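Peer 1: Next one to model:
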Amino acid sequence: MKRSFVDTATTTKTALDSSIVNKPVFLTKVHREELALKHRQDEIANQRRRLAQTTRSDLETDDNRDGNRNRGRDSDKSRDRDRESREQERRNRDREREEKSAKLEREKELNAMKEQYLGGSTKPKKRVIRPSEKFRFSFDWEITEDTSQGGNTNYEAQLLFGRGFRAGIDRREQKKLSAKHESATRGNENRRKNTSVDDKHWSENVKLEKMTERDWRIFKEDFNISYKGSKIPPPMRNWEESKLSPELLKAVERADYKKPRPIQMAAIPLGLQQRDVIGIAETGTGKTAAFVLPMLAYISKLPKMSEETQTEGGGSETVEEQGFTLSKGCEIVIATPGRLLDLLERRYVVLNQCNYVVLDEADRMIDLGFEPQVAAVLEAIPSSNLKPEKEDEELDEKKVYRTTYMFSATMPYRVKKLAKKFLRNPVEVTVSKSQDLISQKVMMVRESEKFWNLKKLIGELGGDETAMVFVSTQKKVESIVKNLEKLGTCRVATLHGGKSQEQRDTSLGGFKSKRFNVLVATDIASRGIDAEVAHVINYDMAKDIETYTHRIGRTGRAGKTGVATTFLTLEDKNVFYDLKRKLVECNSPVPPQLARHEASKVKPGTFKSQW
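Peer 2: Next up is the predicted model:
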């Protein structure tokens, strides 16, 4: 076969290329090292690739094998668990069945033994009803179901016909029963007489022994007296029943005390028995005589003082002057807590022989921050003469015990705490509010309208009538007095903390003597002033209801009536709630604007829900 020129050329080219390839090539040493290093790296990469593929395939194989093995193992465990639970339930049922059957067998054996040794009860044979009895009429009840037996005693007494008694009645039994009935009837009549209500009023029972428990209850209700405590003596109805000495009764008569006041009726008998007393009554109710008279009775039993020491120390003296006076000895010390504590600390006064303590206006002292001083003074008094803590122990009449009187218009928590600490088994005497003698009026005004209303009220005063005007600050006192003096319609005096003691005495003395008919003062005059006041005007409302109570207590004293007028503004809403309650309690009119105000409906400090 002949070859073409193209094939021959191609073959020649291929042979030439192969000869070129097969021809040895000269390589340098560096070139040879690079080729060797590259060849070595390729081999290592290939080995790593083969090893990774082998490891991956082995892991996949192991995972498949482990998954199959775990699934098989879990299914085996669940089958075993189900089988075991079924077996356990079957065994429990079998055990319960066996125990029940064994229990029944034991009961049968016990019953058989009882019948064998104790004699078993034979079952009653069923009564065979005759054909003639099937259609016989019978009642629904039997003779054993008779309810009259035992319910009435007449059924129990059998008649004695034919046994020697006329009509079957035993006269001896009849007389015995009649006597028992008459005795019971007589006892009921006596009890009815003893417990019957006497129509006489307590005032008609002249003798004290004829006063019953009901009379004393009515007596205390008439005078609004209430007690808290044990072993309380009855109150005194008049001065003759007070058991005071003749000298004190003469002094009472000279002081023109015709009838004792309610607080005096209740507190004086307790003081004469050396009982600790907590008296709660408003100002102007006679609290001073209630503790002064028992105190004088106590002092009258002490040794008399020499004439040299019968001196009287007044106020506005230095500590040294008062200490010198007290060092001579005295029977009565009237002092403020701070000054008395100062004298004690300087050793001018020693209270070793003090056995009669009176805390007048206790709530006021606590409010003014004198609680530590009061406690320190009471702790300075020896406790050797304290009464026993147990109420059951009787007091020795010959021994002198420490008697503590505490009087207050209100009874806040801190006063109760102080009384609990220093008083032994006290009797709490409360005389209810007597403010029905005070006509309370509240006027809702603006600040600019106050003076015009004040001028109008002062112009309505009678010839001998006096008025007290209470304001909040000393500066306002001076401003009101200046404006009133310009009018020239009244005689004005001032009283506040910025005045000296001499100026205060002058103003107060002139007001009591009616040289001044109007006294403009701050809250310093709301307590401790016993003057005849016809009208109290609260130009500025008090900051709290307690101060308001003491302010209006300057009028309506000693059984006389009085008027209290208060100028109220919207800035006084903090006392709206308490003032409204006070007016409602005293049956005084409440202004519509005050009654409708939201502040009068919610106690200050409480949250009013919106829902």
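Peer 1: hey, let's count contacts and neighbours off CA atoms from now on
Peer 2: OK.
Peer 1: Return the residues in contact with residue 559.
Peer 2: Residues near residue 559 by Cα atoms under 8 Å, 6 or more residues apart in numbering: residue 437.
Peer 1: Please generate a structure for the following sequence too, so the two can be compared:
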Amino acid sequence: MARPIDVSQLIAGMNKKNGLHTDTSGRIKKPKFLSKQERLLQGEPKGNDEDLKLRSNGTAKMKVKQQGNGDDNRLDEETGKKDNLPRQNGSKFQFSWDESEDTLADYNPIVSTKVSSLLQMGQNSKIASESSYMGKHWTEKSLSKMTERDWRILKEDFAIVTKGGAVENPMRNWEDRNIIPEDLLRIVTQKLQFHSPTPIQRITIPNVCNTKKYRDFLGVASTGSGKTLAFIIPILIRLSRSPPRPPSLKIMDGPKALILAPTRELVQQIHAESEKVTKIWSRENDYDCRVVSIVGGHSLEEISFSLSEGCDILVATPGRLIDSLENHLLVMKQVETLVLDEADKMIDLGFEDQVTNILTKVDINADSAIHRQTMMFTATMTAVIEKIAAGYMKKPVYATIGLDTGSEPLIQQIVEYADSDEDKFRKLKSIVTKYEPPIIIFINYKQTADWLAETFQKETNMKVTILHGSKSQEQREHSLQLFRRGEAQIMVATNVAARGLDIPNVSLVVNFQIPKKIDDYVHRIGRTGRAAKEGTAISFVSSTEDETLVRELQKYVKKHDPLNNNIFSDGVKTKYNIGKEQKDEIIY
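Peer 2: Below you'll find the model as predicted:
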């Protein structure tokens, strides 16, 4: 019987068959790394002299397509016949498919720019190189060149979010699409020096000034965002499209535009801002546009006198307007534009029933030919606001500015612990000297306001004015004028001034007493950090505060920190055991 083949010999035979080299012991040799010279030698063609001769003479039996410059006669060396394949655009390589089958024929990639051309732009041309890849920015394009991507970038630049279907694109500038007549445009840009529209103005004006629809509009934007001009301009544009009315007709038919606001201070502010535009506009267009305001604190006789010549634009608080309607001081037959400003504040103040009552009266009393347009502006969107919008607005455009898109006021929030009013004032006295006026100090009680004003006058050189509900209308107006003119550096106020008032350049807001609700806190500190400017809000917390409110305050301060410098003092955390429960959960 033959002896079986040794395993090493068997493996060596298999390796030889597979081209693997082995040594005498049958083990596979390690690979040898060749030099460039050795690789070139091994790469030379092997074969007999006849094969090499054939190869060198180019007579190998393979199809070679020869072509010359401009010569379409391609020969098959094996058959000697012409190859009639179509020539493809003079390309070096010839393919047998048709040009229509080339899916990349019209492809023009954005990376087609040569690197050399980009390098020639120099080190400081980052914008130019980006433009070569991504195209021009929307600010450098004409209206006809704007793409969907450009409009999307514009909205992102101004933190504008819209919904509602068939929404008009925002205005790029005041002159955009000739929406605003030249006379009104000149007033806004030259006389009032508003060089560019704010985000709420950009989205509101083109959507409400469409003559075909006069579409309803609901805007969610913070106070101080330019809402007044956003609805005054459309009101004047619509007024200009109808002939002026004599006083008798204004009295008989009532105002063409009705603006509702929650507080008398806000009503008076809207009245004043509106007259800045309407007085110039009326003078230049020979159009007697009258603006009248109705607020509490004025007797019915005073209101009746102000309405004796009629009006085109009426600004009012809900309660006083209902009083005037019930006493037949005015009618509302031709209200073409209805504006609800600070709608959420009206609801907070308990005006929901009065607002719905007014909306119903406007609809009932309106002439059949009148197409009413409703605009509503609010700082927060609540269920009640949505209910009013659903009941009294027709397919409105919804626009949110900044609040829900990650943009918020640039306010540093500081929360300090102070157990008594005297302790608070001691800290406050050193704080206010570090900030430029105007400064607003909020309190909860009128007695505290009077005490604080007296103490400031005794212990500092700063002039203080007071604003609260016990003051008469004339006293409140006088206080606001002193503060706006800079004759008083500090205003001590209750929540009545926390909403709607637009006092520019407030550097510091102090919550001498924190409010009872977190919403009031938000609106108080919103008096500073307006128009993209930075501001500071300091709040004093005592030992008698509601523990739930303090915890909500801590969460808000932690969550809303755009400058990354908010401070919530350890003294407050210790007093109200904030953070202790979280540590206990981690330990146990």
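Peer 1: And the TM-score between these chains?
Peer 2: Laid over one another, the chains give 0.66 as their TM-score (TM-score structural alignment, normalised by the length of the second structure), with 431 aligned residues with a Cα RMSD of 3.6 Å.
Peer 1: residue nearest the centroid of the first structure?
Peer 2: Ranked by distance to the mean C-alpha position of the first structure (Cα atoms, centre = their mean), the top residue is residue 413 at 9.8 Å.
Peer 1: and for the lengthiest helix in the first structure, what span of the second structure is it aligned with?
Peer 2: Ranked by residue count and defined by DSSP state H, the top helix of the first structure is helix 29-114. Aligned using TM-score structural alignment, helix 29-114 of the first structure spans no residues in the second structure.
Peer 1: Do a quick rundown of the strands in the first structure.
Peer 2: For the first structure, strands defined by DSSP state E occupy the ranges 225-228, 277-280, 356-359, 403-408, 427-431, 438-444, 467-470, 492-495, 518-521, 535-538, 562-568.
Peer 1: ok, average deviation of the fifth one from the second structure?
Peer 2: What that stands for is strand 427-431 of the first structure. Taken over the aligned residues, the distance from strand 427-431 of the first structure to the second structure averages 1.0 Å (mean Cα distance after the TM-score superposition for the first structure).
Peer 1: Residue 547 of the second structure maps to what in the first structure?
Peer 2: The equivalent of residue 547 of the second structure in the first structure is residue 573 (alignment by TM-score structural alignment).
Peer 1: which secondary structure element contains residue 117 of the second structure?
Peer 2: Element membership of residue 117 of the second structure, judged by DSSP states H and E, is helix 115-119.
Peer 1: Where in the first structure does that helix align, residue-wise?
Peer 2: Alignment note (TM-score structural alignment): helix 115-119 of the second structure is unmatched in the first structure.
Peer 1: in that helix, what's buried?
Peer 2: Neighbour-count burial for helix 115-119 of the second structure flags residue 118 (criterion: 16 or more other Cα atoms under 10 Å).
Peer 1: what's the neighbour count on residue 36 of the second structure?
Peer 2: By other Cα atoms under 10 Å, the residues close to residue 36 of the second structure number 9.
Peer 1: ok, so what distance separates it from residue 42 of the second structure?
Peer 2: 10 Å (Cα to Cα, to the nearest Å).
Peer 1: Then residue 478 of the second structure?
Peer 2: For residue 478 of the second structure, the distance to residue 42 of the second structure - Cα to Cα - is 103 Å.
Peer 1: Tell me which of these two has more neighbours.
Peer 2: Using other Cα under 10 Å as the criterion, residue 478 of the second structure and residue 42 rank with residue 478 on top: 15 against 11.
Peer 1: What's that one aligned with over in the first structure?
Peer 2: Taking TM-score structural alignment as the criterion, the aligned counterpart of residue 478 of the second structure in the first structure is residue 506.
Peer 1: And residue 196 of the second structure, by the same measure?
Peer 2: Superposed on the first structure with TM-score structural alignment, residue 196 of the second structure falls opposite residue 259.
Peer 1: neighbours of residue 374 of the second structure, just the number please.
Peer 2: A count of neighbours around residue 374 of the second structure, defined by other Cα under 10 Å, yields 25.
Peer 1: Just to check, it is in contact with residue 216?
Peer 2: Yes - with contacts counted by Cα atoms under 8 Å, residue 374 of the second structure reaches residue 216, the gap being 5.0 Å.
Peer 1: okay, and the common contacts of these two?
Peer 2: Common contacts of residue 374 of the second structure and residue 216 (Cα under 8 Å, 6+ apart): residue 393.
Peer 1: in the second structure, what residues pair with stretch 474-492 of the first structure?
Peer 2: Correspondence between stretch 474-492 of the first structure and the second structure is established over residues 446-464, with TM-score structural alignment as the criterion.
Peer 1: mind listing what's buried in that stretch?
Peer 2: Of the residues in stretch 446-464 of the second structure, 446, 448, 449, 452, 453, 456, 462, 463, 464 count as buried by neighbour count, 16+ other Cα under 10 Å.
Peer 1: farthest-separated two in these?
Peer 2: Distance extremes for those: the farthest pair is 446 and 462 at 20.0 Å, using Cα to Cα.
Peer 1: that older thread, any chance of JSON lines for the strands of the first structure, columns distance to residue 582 of the first structure?
Peer 2: Compiled in JSON lines, the strands of the first structure are given as follows (distance: least, Cα to Cα, whole Å):
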{"stretch": "strand 225-228", "distance to residue 582 of the first structure": "20"}
{"stretch": "strand 277-280", "distance to residue 582 of the first structure": "17"}
{"stretch": "strand 356-359", "distance to residue 582 of the first structure": "27"}
{"stretch": "strand 403-408", "distance to residue 582 of the first structure": "18"}
{"stretch": "strand 427-431", "distance to residue 582 of the first structure": "17"}
{"stretch": "strand 438-444", "distance to residue 582 of the first structure": "10"}
{"stretch": "strand 467-470", "distance to residue 582 of the first structure": "19"}
{"stretch": "strand 492-495", "distance to residue 582 of the first structure": "27"}
{"stretch": "strand 518-521", "distance to residue 582 of the first structure": "23"}
{"stretch": "strand 535-538", "distance to residue 582 of the first structure": "15"}
{"stretch": "strand 562-568", "distance to residue 582 of the first structure": "13"}
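Peer 1: Let me know which of those strands is the nearest to residue 104 of the first structure.
Peer 2: Using Cα to Cα, the nearest of these to residue 104 of the first structure is strand 225-228, at 71.9 Å.
Peer 1: which helices and strands does that closest one pack with?
Peer 2: Under the contact criterion of 3 or more Cα pairs under 8 Å, 6 or more residues apart in numbering; DSSP states H and E, strand 225-228 of the first structure touches helix 262-272, strand 427-431.
Peer 1: of all the ones you listed, which lies closest to residue 385 of the first structure?
Peer 2: Distances from residue 385 of the first structure to each of those were compared using Cα to Cα; the minimum, 15.8 Å, belongs to helix 262-272.
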